[in-house]
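S.K.: coordinates for the following, if possible.
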Amino acid sequence: MVTATVTLSLCQWPSPLPSLRQSHLSASLTHSHLSASPKDQTIFQINNSGVIACLRANSAELAFEAANAAIAGGISVLEIVVSTPGVFEVLQQLAKEHPTIALGVGTVLGIGDAKRAFNAGAKFMMSPAIIKDIMDYVQSDEILYIPGAMTPTEMLSAYEAGAKIVKAWVESVLCGADAM
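M.R.: As a prediction, the model looks like this:
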């Protein structure tokens, strides 16, 4: 008997996200998706989705099936965690079959995985912390990097390093979401 495990978690926010640059970004993307960079298009898609689905599976086949089910259910932004077996092959196949979906790789900890994610067709990648090598690698407008941060200092450091979106680890020990 084979045990299969799939975990699908959702990160939600009120859509669209409030942003000082949102009106400029929305206006430029509304007028022409062709003139916006791939990174800006991904930001726009994430902003308007209201959710990033995070997928973790214990096999490539299961990840592919679960991703297709999530997409069929209306998910337009999907992150597959790098520890999922065959993550880059799954991502490459999904990118071919669903070119309008914002597909990303999560828990990217090194430049090697960042390059593999980009080459497989990821539109974004996420890390649990600010990883300088990855931040330097993604300075082009081709792929969005979303580093994680817990403290206000880490969030500011990510922003100052060029992050357009930061994954906030808001924990109750730091006063919770209300403090943010």
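S.K.: please count neighbours and contacts with C-alpha atoms only from this point.
M.R.: Fine.
S.K.: residues contacting residue 84?
M.R.: Each residue near residue 84 by C-alpha atoms under 8 Å, 6 or more residues apart in numbering is listed here: 56, 57, 58, 59, 60, 63.
S.K.: and it, helix, strand or coil?
M.R.: With DSSP: H, G, I helix; E, B strand; the rest coil as the basis, residue 84 sits in coil.
S.K.: sorry, back to before: make JSON lines out of the contacts of residue 84 and add distance to residue 175 and neighbour count.
M.R.: Listed next are these as JSON lines, based on distance: C-alpha to C-alpha, whole Å; neighbours: other C-alpha atoms under 10 Å:
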{"residue": "56", "distance to residue 175": "28", "neighbour count": "24"}
{"residue": "57", "distance to residue 175": "32", "neighbour count": "25"}
{"residue": "58", "distance to residue 175": "34", "neighbour count": "16"}
{"residue": "59", "distance to residue 175": "37", "neighbour count": "17"}
{"residue": "60", "distance to residue 175": "38", "neighbour count": "18"}
{"residue": "63", "distance to residue 175": "35", "neighbour count": "25"}
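S.K.: one more, so I can put them side by side:
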Amino acid sequence: MSLPRGVVAVVRTGSAEHALTIGRALSGTRVAAVEVTFTVPDAVGVIARLVGEGAGNVGAGTVRTVGQVRECAQAGGGFVVSPHTDAAVVREAVDLGLVAVPGALTPSEMVAAIGLGAHAAKVFPVGAVGGVEYVRSVREPLPDVPLVVSGGITPEQVPAYLAAGAVAVCLGKVLWREEDVAAGDVEAVRRYASAVLDVADPAGR
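M.R.: Predicted coordinates:
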């Protein structure tokens, strides 16, 4: 599994069924990956269902334990994303052949994460620490460190983050309307997400 490049859809809902609706819809769009967070009820089951239905690059988010890494791998997920850097979590993911993207904020944390074997560092929460300018500033001395950005990002800001050097940008609930999800309308969710992606990533990375 390769590192997602472009827009990563972060699915964080209070219902497994809602997560399935969103995941099914988004897997038919130009998103680079669908990240189902472990805060979703039965997240592992959702990942397994999506993978079993032929969804593309699906993985787990909010991964905080080695056990969760193993569950993601067993479900067929291809990557794990964390809000922090935990050496054991990163190493387990790498050992199991998963793409590991731990959370990091400072340059020291980013370099340390890559040193553990991570494929990229997730700059979180990027919107609270300077946004695009922060990414651009960090990329100057660390051009070889792949960065995934997350936290407080609007679709309109995505092109600027990509231009600043981020390899991927995480977007969440801005990709869907709650009423469409509640109705289980996969096609409506897909249409809405596609329109948002036309704004967020017009180049279709």
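S.K.: of the contacts of residue 84 of the first structure, which pair is most distant in space?
M.R.: Distance extremes for those: the farthest pair is 56 and 60 at 9.9 Å, using C-alpha to C-alpha.
S.K.: can you give me the end-to-end span of stretch 96-108 of the first structure?
M.R.: Using C-alpha to C-alpha, to the nearest Å, one end of stretch 96-108 of the first structure lies 22 Å from the other.
S.K.: which strand or helix spans the alignment partner in the second structure of residue 134 of the first structure?
M.R.: Aligned counterpart of residue 134 of the first structure in the second structure: residue 89 (TM-score structural alignment). Remark: residue 89 of the second structure resides in helix 87-95, with elements defined by DSSP states H and E.
S.K.: which helices and strands sit right next to that helix?
M.R.: With contacts taken as 3 or more C-alpha pairs under 8 Å, 6 or more residues apart in numbering; DSSP states H and E, helix 87-95 of the second structure sits against helix 66-74, strand 99-101.
S.K.: that helix vs helix 66-74, what angle?
M.R.: Angle, helix 87-95 of the second structure to helix 66-74, by axes from the mean of the first three to the mean of the last three C-alpha atoms, to 10 degrees: 20 degrees.
S.K.: helix 87-95 of the second structure vs the first structure, mean deviation?
M.R.: Following superposition, helix 87-95 of the second structure is found to deviate from the first structure by 1.8 Å on average (mean C-alpha distance after the TM-score superposition for the first structure).
S.K.: max-length helix in the second structure?
M.R.: When the second structure is parsed with DSSP state H, its longest helix is helix 186-200.
S.K.: now the second structure: which of the contacts of residue 84 of the first structure match?
M.R.: Compared against the second structure with both residues aligned by TM-score structural alignment, their matches' C-alpha atoms under 8 Å, these retain 56, 57, 58, 59, 60, 63.
S.K.: where does the host helix or strand of the first one end up in the second structure?
M.R.: This points to residue 56 of the first structure. Using DSSP H and E, residue 56 of the first structure sits in strand 51-57. Aligning strand 51-57 of the first structure against the second structure (TM-score structural alignment) gives residues 7-13.
S.K.: distance from that stretch to the middle of the chain?
M.R.: Put simply, stretch 7-13 of the second structure sits 6 Å off its chain's centre (C-alpha atoms, centre = their mean, to the nearest Å).
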